[in-house]
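Peer 1: Have a look; sequence and predicted model below, questions after that.
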Amino acid sequence: MEDPVYDNITKQVFDFLYGDPNGVLRRFRVHEHLGDDQLRAEIIDLVEDIKRQIPDGFSAPELQLLFPELSRALRRLHAAQYWPPAKTFIAATQEAVRRVNELRAKERVLRNEGKPKADELSILETKMMKRQPVPEPVLWGPQAAELMKRGRIDKAAFESYRKDAYEARVRQYGREQAEKWLSERETWHIKAAQS
């Protein structure tokens, strides 16, 4: 049985690209060497390329913010008259996802300003998006698992933070102790992700 959410996202991405009269691909010239079947296959591939960059936890309002951001990112990244290549769509989608995540994190922080206790994960997301320092336990364990589940912080950002923490351990305690510490953290994270 097909997932209706999956189908909805597929349709929205297709409409953004080509389905609507103002679809983004209609602004560009088609490569003349592509026949009808090749065009269809290229559009299907582009839909899948874009969908792979959209985090699983993206809500309908986030998708509504994503497409205008994606359109702006494409205009910045692609100056040619012909259809942008897949890597341009991928880079533009990644940029748009980051921008939407930043906007949503700011909205959450603003909503929480008047409250006595702000949403801790939203604050951590905002800090990580701005590449600000975060407490080391955030990088592994329950908080990391929840942040990853939300899909707002990509795996590359976590890996970058974790690499920095590991290298600091190597400098301070030596490689052997750092490896032991890293192994413990990874085990802790796996257990947290499973619960």
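Peer 2: Okay, I see it.

Peer 1: hey, let's count contacts and neighbours off CA atoms from now on
Peer 2: Will do.

Peer 1: now the strands for the protein?
Peer 2: Assigned by DSSP state E, the strands in the chain number zero.

Peer 1: Packing partners of the helix of greatest length in it?
Peer 2: In the chain, taking DSSP state H as the definition, the longest helix is helix 86-112. Judged by 3 or more Cα pairs under 8 Å, 6 or more residues apart in numbering; DSSP states H and E, the packing partners of helix 86-112 are helix 36-53, helix 60-77, helix 120-129.

Peer 1: A further structure is provided below for comparison with the first:
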Amino acid sequence: VRHILILLSILLLSFPLFGQSTKKVDLSLLAKELMLWMQANCEVPGVHPEHNFCNLNWNHPVPEITILPRKQLVKEFRKNGGNIPGRPVSAVKGFYVNRGRERFKIYMLDQNYSKVLPQADLLHEVSHYIQDKNGLLTDCPPNYEIPTYLMQIQYYKAKTGNGATAKMIKEYKRHFCNTLY
């Protein structure tokens, strides 16, 4: 089954989205493709065994995704208690709602999702959705943010062939509750 997932994710993500222009991307389809890619590429270097993506249940529907211009995205982010350690909230590119009546919803910045960087931004939030569906979103952000950033880096490297880092990993490693990274 894993070999089929790998083949399917390669086919889906090697080309521009089937039937899509490079300007307008079906984000539900992209999110599903990203879920398949993460499942097929679940071995992520540096992820603690307690947070191993290969041990997660991936059998979930695609989350609801809402695209907003920056000003509205920042407003929703603040309304949902959003915080980016060491950065202004205006830097937000997307966020996942893990509580309340909008739980399981993703808000994303209006950007060109036919490009790898915006796809990696969406992958980050879809990763949180899968973590939440598996009970892994806890009161300790490093436990879910660090694995997600590592998955995002792995995706970027696989799609571009270039190295990548995430400065936020250092921020989360310094967090008082971090004992695993």
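Peer 2: Done, it's in. Predicted model, so just to flag it, every value in this text is computed and none were measured.

Peer 1: Just give the TM-score of the two.
Peer 2: Once superposed, the chains reach a TM-score of 0.36 (TM-score structural alignment, normalised by the length of structure 2), with 105 aligned residues with a Cα RMSD of 5.1 Å.

Peer 1: Buried residues, the helix or strand hosting I169 of structure 2. List them.
Peer 2: Assigned by DSSP states H and E, I169 of structure 2 belongs to helix 167-173. Judged by neighbour count (16 or more other Cα atoms under 10 Å), helix 167-173 of structure 2 contains these buried residues: M168, I169, Y172, K173.

Peer 1: picking that back up, let me have the helices and strands packed on helix 86-112 of structure 1 in a markdown table, extended by mean neighbour count.
Peer 2: Output for those, formatted as a markdown table (neighbours: other Cα atoms under 10 Å):
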| stretch | mean neighbour count |
| --- | --- |
| helix 36-53 | 15 |
| helix 60-77 | 16 |
| helix 120-129 | 18 |
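
Peer 1: Output these in a markdown table, with distance to T187 of structure 1 appended to each entry.
Peer 2: Formatted as a markdown table, those follow (distance: least, Cα to Cα, whole Å):
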| stretch | distance to T187 of structure 1 |
| --- | --- |
| helix 36-53 | 27 |
| helix 60-77 | 33 |
| helix 120-129 | 22 |
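
Peer 1: how about those helices, which one is nearest E176 of structure 1?
Peer 2: Nearest to E176 of structure 1, of all those, is helix 120-129, at 28.2 Å by Cα to Cα.

Peer 1: And the closest one, what does it pack against?
Peer 2: Helix 120-129 of structure 1 packs on helix 86-112, helix 142-150, going by 3+ Cα pairs under 8 Å, 6+ apart.

Peer 1: possible to save those as JSON lines with distance to D37 of structure 1?
Peer 2: Below are these laid out as JSON lines (distance: least, Cα to Cα, whole Å):
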{"stretch": "helix 86-112", "distance to D37 of structure 1": "17"}
{"stretch": "helix 142-150", "distance to D37 of structure 1": "37"}
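
Peer 1: any chance of those helices in CSV, plus mean neighbour count and distance to T10 of structure 1?
Peer 2: Putting those into CSV (neighbours: other Cα atoms under 10 Å; distance: least, Cα to Cα, whole Å) gives the following:
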stretch, mean neighbour count, distance to T10 of structure 1
helix 86-112, 18, 14
helix 142-150, 18, 20
